[in-house]
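K.L.:
Next comes the sequence, and after it the predicted model I'd like to discuss.
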Amino acid sequence: MENEVSGEAKQSSSYRYWVRETTDAAAPPPVPRKLSADDLTKQQQPAPLGSVWNHAGTWEERNLNTWATSRIKDLLTSLDSLEFSGGKAGISEVTECSGDAFLVTVRNKKRVGYTYKISLKFKGEWLVKEENKAMKGFIDIHEFSFGELDDLQIEVRLNEEKDLLEDERLRILNDVRLFLPSIRNQLSKFEEELKDR
């Protein structure tokens, strides 16, 4: 008799996770219905990024070269002149500004990027051999890209090097390299504006 009771207890307490018991009190399954045009207008749809035709937000790329080139030139020509211990200099023009800037929409997310090459013309005056001497030259940035401004490097070229002693030439080159933080700051502004496009 004890075996019969323990057998019944085992049967009633066994775990039956695969069995689905339905009761009369359960809610009936929902009945599908077709949405009317009025129902669709009441639903708020998130505005897709990019073009109107690209509702799914798949790959879409916009060329921003014209805007980017113009903006970089504006920012760099607005740099203030710098005063050094033996002179002063300023950026007179942007002689080369070439590259690509783009805005890509992928899966309804914006991504921006660019790669540029720049050459800036500078003019200045330095005290050389007890007299002020006008100097001209170029600041070249061979390549810079989005998010890499901390690694920005410049190369300085002087037009009139033949009359200078080596230590004078090095002093002028080092003075002109002091434009780097100002250039980096202006290009950071450009990156922020590019992100907001």
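P.N.:
Here it is on my side, so go on. Residues are numbered from 1 along each chain as shown.

K.L.:
CA only for contacts and neighbour counts going forward, please
P.N.:
Fine.

K.L.:
what helix or strand is Tyr114 on?
P.N.:
Using DSSP states H and E, Tyr114 falls within strand 109-128.

K.L.:
now Lys73
P.N.:
Assigned by DSSP H and E, Lys73 falls within helix 65-77.

K.L.:
quick one: contacts of that helix?
P.N.:
Residues outside helix 65-77 that contact it (Cα atoms under 8 Å, 6 or more residues apart in numbering) are 91-94, 97-102, 183, 186-187, 190, 194.

K.L.:
try it against this one:
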Amino acid sequence: MENGAAVLEEKEAAAAAASSYRYWVREKGEDAAPLPVPKKLASHDLDNSTTTHLGSVWNRAGTWEEKNLNKWASERIKELITSVGSLEFSGGRAEITEVSKCVGDAFLVIVRNKKRVGYTYELSLSVKGEWLIGEEKKKVKGYLDIPEFSVGELNDLQFEVRLKEEKDLPRQDKLKVSQDLKLFLHPVREKLLQFEQELKDR
């Protein structure tokens, strides 16, 4: 009877051992495989399949990749807008001298092997010109403020005109100068459309 009980205990112990979960933890000091070292991939490291992909070499699947294009975008916007040149009006002429404020972000995102670009900017353009006010020509300086705009919003672009010598101008002349300066809207919009297209082509 005792032999039968001993055999039964052995079977139960064997069944318990077979069903239990075991794992081994390597102690410190034991030989372990070294951690992998990151390595920059080149195109020859990858299989040369015929499928085209966008973005970096490491992002072969084109899953998600974002590039910051702020530096390029800000410089390009300034370059394009200052190339507008001067405009002639019935009572004078003016030019954009610089982009005094250029605040925003531009980026390129690759999602599922598709490229998308985006930007949001806010600008202030310094202008100077000369108008016939009454019997004499007067130099006028001011700003064209463009509130926040982004991809696909250039058709709704608007200016706010701020004149430096506002109090020196009669009200009627001030309105005339402001209306003239708003004629910069079309050439500036054209330059920003060019910027948007260049951004998409990157």
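P.N.:
It's in. Values in this document were obtained by computation on a predicted structure and should not be read as measured data.

K.L.:
the inter-axis angle of the strand holding Tyr114 of the first structure versus helix 65-77?
P.N.:
Here strand 109-128 of the first structure runs at an angle of 30 degrees relative to helix 65-77 (axes from the mean of the first three to the mean of the last three Cα atoms, to 10 degrees).

K.L.:
Glu60 of the first structure maps to what in the second structure?
P.N.:
With TM-score structural alignment defining the correspondence, Glu60 of the first structure maps onto Glu65 in the second structure.

K.L.:
now the closest residue in space to its match that isn't next to it in sequence, what's its secondary structure?
P.N.:
Computed as Cα to Cα, 6 or more residues apart in numbering, the closest residue to Glu65 of the second structure that is not its neighbour in sequence is Ile110, at 5.1 Å. Under the three-state scheme (DSSP: H, G, I helix; E, B strand; the rest coil), Ile110 of the second structure adopts strand.

K.L.:
Tally up the residues packed near whichever residue in the first structure pairs up with Ile110 of the second structure, please.
P.N.:
Applying TM-score structural alignment, one finds that Ile110 of the second structure aligns to Thr105 in the first structure. Residues lying near Thr105 of the first structure (other Cα atoms under 10 Å) number 20.

K.L.:
Look up how far Arg71 of the first structure lies from Thr105 of the first structure.
P.N.:
22 Å (Cα to Cα, to the nearest Å).

K.L.:
the strands in the first structure, which residues?
P.N.:
Ranges of strands in the first structure, per DSSP state E, are 60-63, 82-84, 87-106, 109-128, 131-145, 155-158.

K.L.:
Contacts only, for the match of Glu60 of the first structure.
P.N.:
Here Glu65 of the second structure is in contact with Gly55, Asn59, Val109, Ile110, Val111 (Cα under 8 Å, 6+ apart).

K.L.:
Derive a PyMOL selection command for the buried subset of those residues.
P.N.:
Selecting just the buried residues from the contacts of Glu65 of the second structure in PyMOL takes one command, with 16 or more other Cα atoms under 10 Å as the test:
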select buried, resi 55+109+110+111
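
K.L.:
To what extent is Asp163 of the first structure buried, counted in neighbours?
P.N.:
Number of residues near Asp163 of the first structure (other Cα under 10 Å) recorded here: 9.

K.L.:
Please consider this matter closed, and thank you.
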